[in-house]
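Peer 1: Generate coordinates for the sequence data below:
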Amino acid sequence: MEDFFMVQDFMQHLPVVILAACVLVSYYLARWILVPVANKLVERSPVKWDNLLAQRRVFIRAAHLVPAIVLALGLPLALDEALDVYGLISRLNNVYFILVGYWVFEGLLNVAMDIYLESPARRHLPIRGLAQAVKLVVFLLCLILALSQIADRSPVFFISGLGAVTAILLFIFKDPLLGLVAGVQITTMDLVRTGDWIEMPKHGADGDVIDVSLTTVRVQNWDRTITAIPAYELVSSSFKNWRGMRDSGGRRIKRAIAVDINSVRFIDHELLERFKGIRLLRPYLEQKVRDLEDHNRRHVSDEEFRVLANGRRLTNIGTFRAYCVAYLRNHSHIHQGLTFLVRQLAPTAEGLPLEIYVFVNDTRWDFYEGVQADIFDHLFAVLPEFGLRAFQLPSGRDVAEVGKALFPSGARAGSLD
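Peer 2: Okay, the predicted model is just below:
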């Protein structure tokens, strides 16, 4: 009789044992047979994007869903739904299914992000922060669903209860929440991309953006140090992004030559003839001389023209400005399609600034600096040819030369007689 009851008890629990065995077998079949088969299929596939499914281990993660599905389908056949253990196992299986489902979703989102970043037109967009924001929102939803299953309560109960702990959540997740909003704004407004050169003196950042995440933007400065900036700072504070310069294909030169005002004068016949020997100036001088002669002939008499203040005349500073324009127009590394100015600024105590405002047609830093240096090397060297002098504050050498002039060799410094 005792053996009969033991057999009867075993027969009652046999469905549970069979179900447990099916769950274990289904996992090992999925993990060690279906996953390798899926990996082989994507390797032989002509498209490349599906290889990321194997690299991101999406198939391995999905293999954990198989035993959960088998358990959910077989549990009503193995146990009576009225039993308490049935509800407990069912809820735990649901929790497992939710967590594994999030794990698979995260892998698929990583694959989608990798595919998006492989596109040449989109590889610089900062979607990593947006993807992290999506992961955070989905994780919180899955957490609420898991807690509702464990407590056997409606998810609405936990969502409504969030109001009581909002202040605590805002304090704990301040950076992620601010970063979530900032990440969406950075992406939608295209404020910063990976590879952009930005300047943000507030945080000591001046260099290339190497990473844009949910909470921080990392910048590798030119001295090879790395600065981490909170993502929301890029929305709430000002910064300079040099992407426009790179996209335009031109890098600005904005530098002035300070000309000694005492060297500015009208051009006489001798100086004019010398200027005509400068090839770049010939078209300008021929047209300008004709215009001036025509104007003076119609408005100024020969007697009046002897006074320098009467009539229109060429000046060495104006001719030098025309030479700068002609020189830069014929320069192979100056962008002719962007702003092009050679202008006089207001005179100062340091002389008359003649500003060069043009763009180099190459944005590489070293190349740009080389072109800029070559241009000003030439302009400073040619300045005396126009009878002009660059202004420079007196140095120790200038003071020494004045001393030598006042006190020639052999004279006593204290004697002025």
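
Peer 1: CA only for contacts and neighbour counts going forward, please
Peer 2: Fine.

Peer 1: how far away is R290 from Y86?
Peer 2: Per CA to CA, to the nearest Å, R290 is found 106 Å from Y86.

Peer 1: Here is the second sequence; please produce its structure so I can put it next to the first one:
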Amino acid sequence: MLNIKHFLYDFLVAEGLPENVAIYLNMLGLLLALLLIAFIVDFITKRFLWRFSAGIAKRTKTDFDNILVANKLPRNVAHIIPLLILIEFVPQVFTDFEITQNIIEITLKVITIVLTLQIIRSLLSSIKDYLKTLPRFKDKPIDSYVQVFMIFAWLLGFFSIIAIVTGVSFIEFATTLGAASAVIILIFKDTILGFVASIQVSINDMVRIGDWITFEKYGADGEVTEINLATVKVQNWDKTITTIPTYALISDSFKNWRGMLSSGGRRIKRSVIIKTSTIKFLTDEDIQRLKKIQLVSDYLDNRSHEISSFNESHQIDKSVLINGRNLTNFGLFRKYLQTYIDNHSAINKDMTLMVRQLEPTAQGIPMEIYAFSKDQRWVNYEYIIGDIFDHVLASVTYFDLEIYELSLNQKA
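Peer 2: Sure, this is the predicted structure:
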């Protein structure tokens, strides 16, 4: 090893400077020289590794090397050589300053651990990004595995740093920590539960800041504004704030509306109950009258012609209306509503859209509209529903149908 401990000291003393001044100037001079060398080596190493990596990336067909560069692995690796130089020569620079030497050596060891973790993270992130480009790994929870590994890596690094700073060996520190774990768990139970919950929420991507969630147990119905170790804050629709324990997100059931917000539509699922007694077959006179309704006029032309042809070819006795094939006012009303919804400008046509009759009830037969509005904003969404069902309720009478209403006499 090159001995540079008193490289400037002897020269300065020979020049007549006091020894105490010469010691400080020797240390400062050597420190500046060492930092300059480390900076130059770091710059050269980074440039070399960057060009080397870029050259390999151009010559290879795989994208893995490009991903390594994108995740800054060569840049992090380049810091290793300057760090080794500092570790090697710091004892000589501070040979006359034992306390400062110890502090800086501890600092360099801590930096070494952090740099190692950064390299591991860059490598794992590169592997994760590369595997995501492969078809057989696209549906695998690779992010979860990487996050769990990094959590353990950071914990191990954190404990190593504490052991270095305190001067206790890692094995002794781990043994002491194990003996005190029962007390730690008891004191920090809520914090530990919150920490574990935070990990699971993050890994499983259950909740993000900005998500709209409904948590009936805690009276929460609004946007998530903050997620921390112990609590999740939700700003409700009425601007009140609800605080939920983080671990409740994994122990209880709640509804996250993110899927609806990202889908491009908000579901409309509402029905009206039609009186069964008003449902009937359509006569020729009814059909002619209903042909004036533009949304079903073409349908009635085609359908009535088709039914008439069928009945005639099968010699159906139409003196009794029930014979053969027939149109009903209820079925025609359903077709009308389907056409109306298909042509409604506020409905998302790329999502499920249908009008259906549900199972009959004691009150009548529910006719349900199932669709998705383009506008997801609450006020506009309610306006769209109101507009649709205003029309539905007003159009029922044109088909000789009635909406079920519970009168006071019926209730009595």
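
Peer 1: neighbour count winner among R290 and Y86 of the first structure?
Peer 2: The neighbour comparison of R290 of the first structure against Y86 (other CA atoms under 10 Å) goes to Y86, with 15 against 10.

Peer 1: Show me the helices in the stretch 151-300 of the first structure, by range?
Peer 2: 155-161, 166-172, 174-188, 233-236, 243-248, 269-275, 282-299 (DSSP state H, counting those that start in this stretch).

Peer 1: what's the distance between the third one and the middle of its chain?
Peer 2: Centroid displacement of helix 174-188 of the first structure relative to its chain, using CA atoms, centre = their mean, to the nearest Å, is 16 Å.

Peer 1: by contact count, what packs against it?
Peer 2: helix 127-151, helix 233-236 (3 or more CA pairs under 8 Å, 6 or more residues apart in numbering; DSSP states H and E).

Peer 1: Kindly reformat those as a markdown table and extend each row with distance to D247 of the first structure and mean neighbour count.
Peer 2: Shown next, in a markdown table, are those (distance: least, CA to CA, whole Å; neighbours: other CA atoms under 10 Å):
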| stretch | distance to D247 of the first structure | mean neighbour count |
| --- | --- | --- |
| helix 127-151 | 20 | 18 |
| helix 233-236 | 21 | 16 |
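
Peer 1: Which of the ones you listed sits closest to M11 of the first structure?
Peer 2: helix 127-151 (30.4 Å; CA to CA).

Peer 1: which residues touch the closest one?
Peer 2: Helix 127-151 of the first structure is contacted from outside by 91-92, 94-95, 98-99, 102, 106, 109, 113, 154-155, 158-159, 179-180, 183-184, 187, 212-215, using CA atoms under 8 Å, 6 or more residues apart in numbering.

Peer 1: can you rerun that using 6 Å?
Peer 2: R91, V95, S154, P155, L180, G183, S213, L214 (CA atoms under 6 Å, 6 or more residues apart in numbering).

Peer 1: what does stretch 267-279 of the second structure give?
Peer 2: Counting by CA under 6 Å, 6+ apart, 330, 364-372, 401-404 sit against stretch 267-279 of the second structure.

Peer 1: Over to stretch 220-234 of the second structure?
Peer 2: Contacts for stretch 220-234 of the second structure (CA under 6 Å, 6+ apart): 194-195, 209-214, 235-237, 241-246.

Peer 1: which residues in the first structure does that stretch align to?
Peer 2: Counting by TM-score structural alignment, stretch 220-234 of the second structure lines up with residues 205-219 of the first structure.

Peer 1: packing partners for the helix or strand where I23 of the second structure lies?
Peer 2: Using DSSP states H and E, I23 of the second structure maps to helix 19-59. Applying 3 or more CA pairs under 6 Å, 6 or more residues apart in numbering; DSSP states H and E, one finds that helix 19-59 of the second structure contacts helix 9-14, helix 73-78, helix 80-93.

Peer 1: Report the central residue of the second structure.
Peer 2: With distances taken as CA atoms, centre = their mean, D205 lies nearest the centre of the second structure, 5.0 Å away.

Peer 1: And it, what's its match in the first structure?
Peer 2: Using TM-score structural alignment, D205 of the second structure pairs with D190 in the first structure.

Peer 1: now F281 of the second structure
Peer 2: In the first structure, F281 of the second structure lands on F266 (TM-score structural alignment).
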